[in-house]
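Here is the input, now give the coordinates:
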Amino acid sequence: MDENPREVILHVADDPADVQRALDAAAGLHAAGLGVRVRVVVNGPALAGLTGTDAVQVPEHTEVAACSVGLGRRGIDPGELRPEVGTVPSAVTAIVHAQLAGAAYIRI
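Okay, the predicted model is just below:
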């Protein structure tokens, strides 16, 4: 992998089940040998797919981040998130920053 890998943003906003679809897509990107870093950014109703006690398999070179604004709007405490999940202050801001830095964007 490059020292400064290219980034792909997988945006999940609608269906909680789409979180797993995004993780599967991240695994596929890595299996393709593209040398990319994948960030799964989750907001909206899909945030429910990040809660619970079961661990999720996050592929290597993949980060999963929940939108703090969306968590607050839905009354989800960050402590309810699965251990592998981080947060970003705002999904929209995180996505725009990544795109301005050259990241590819895919809506799941």
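
C-alpha from now on. contacts and neighbour counts both.
OK.

need the strands for the chain, in chain order.
6-12, 36-42, 62-67, 85-88, 104-107 (DSSP state E).

now the ones you listed as JSON lines including distance to A27?
Listed next are the strands of the chain as JSON lines, based on distance: least, C-alpha to C-alpha, whole Å:
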{"stretch": "strand 6-12", "distance to A27": "12"}
{"stretch": "strand 36-42", "distance to A27": "9"}
{"stretch": "strand 62-67", "distance to A27": "9"}
{"stretch": "strand 85-88", "distance to A27": "16"}
{"stretch": "strand 104-107", "distance to A27": "14"}
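
So which of those strands has the densest surroundings on average?
Neighbour counts (mean count of other C-alpha atoms under 10 Å) averaged over each of those peak at strand 36-42, with a mean of 26.

Let's see this one next, to set against the first:
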Amino acid sequence: MVPNLDLILAALLYGSFIACVLLVVAFVILITLLLAFSFSTFSIVFLDLYSVYSLLSRYVGSIEANLELGFLLLLCSLMRYAISAAMASKPSVDRLVSQLRVKAQRAMNRVDASLLVHTRRL
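Okay, the predicted model is just below:
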């Protein structure tokens, strides 16, 4: 039997745990550096391409303006159809409101009549 075997095993487990933590930290640092390097490389390449191809950059600006104009035209046409639909449904909404008004007046007349009957009894 080996003396102090439990202490040796505890030291081995403790050392393994520390080594594992250090490996995870090193792996996270390496991944972070790789992502930062990739991001900076792609941003430099994109900026260089944008400045080198000025003709392309003019087209990009033109395409952006055309997309914005198309979006606004689509929005205007949708608003025209929405306003037409609202104006077409206005008579039905007015009819619904007048029916509700008549029902509310009938209900108020019933309440007034019941209050008059109730006050006459007192």
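
Mind checking the TM-score on these two?
After superposition, the two chains reach a TM-score (TM-score structural alignment, normalised by the length of the first structure) of 0.18; 22 aligned residues with a C-alpha RMSD of 2.5 Å.

I95 of the first structure: neighbour count?
I95 of the first structure has 21 neighbours, counted by other C-alpha atoms under 10 Å.

before we move on, what about H30 of the first structure?
Neighbours of H30 of the first structure using other C-alpha under 10 Å come to 17.

go on, A31 of the first structure?
For A31 of the first structure, using other C-alpha under 10 Å, the count is 11.

What's the separation between it and R73 of the first structure?
36 Å (C-alpha to C-alpha, to the nearest Å).

for V64 of the first structure, same thing?
Remark: distance between V64 of the first structure and R73 of the first structure (C-alpha to C-alpha) = 19 Å.

Ok, H97 of the first structure next?
22 Å.

Give me the more crowded residue out of these two.
H97 (12 against 9).

So what's the gap between stretch 16-30 of the second structure and the chain middle?
On the basis of C-alpha atoms, centre = their mean, to the nearest Å, stretch 16-30 of the second structure sits 37 Å off its chain's mean C-alpha point.

right, I mislabeled it, should have said stretch 27-43 of the second structure
28 Å.

Show residues contacting it.
With contact meaning C-alpha atoms under 8 Å, 6 or more residues apart in numbering, stretch 27-43 of the second structure is reached by no other residue.

Buried residues, that stretch. List them.
Buried residues in stretch 27-43 of the second structure, counted by 16 or more other C-alpha atoms under 10 Å: none are found.

do you know how far the closest residue to L29 of the first structure other than its chain neighbours is from L71 of the first structure?
Distances taken as C-alpha to C-alpha, 6 or more residues apart in numbering place V36 nearest to L29 of the first structure, at 7.5 Å, with adjacent residues excluded. As judged by C-alpha to C-alpha, V36 of the first structure and L71 of the first structure stand 28 Å apart.

How about H11 of the first structure?
Taking C-alpha to C-alpha, one finds H11 of the first structure at 16 Å from L71 of the first structure.

go on, R37 of the first structure?
For R37 of the first structure relative to L71 of the first structure (C-alpha to C-alpha), the value is 24 Å.
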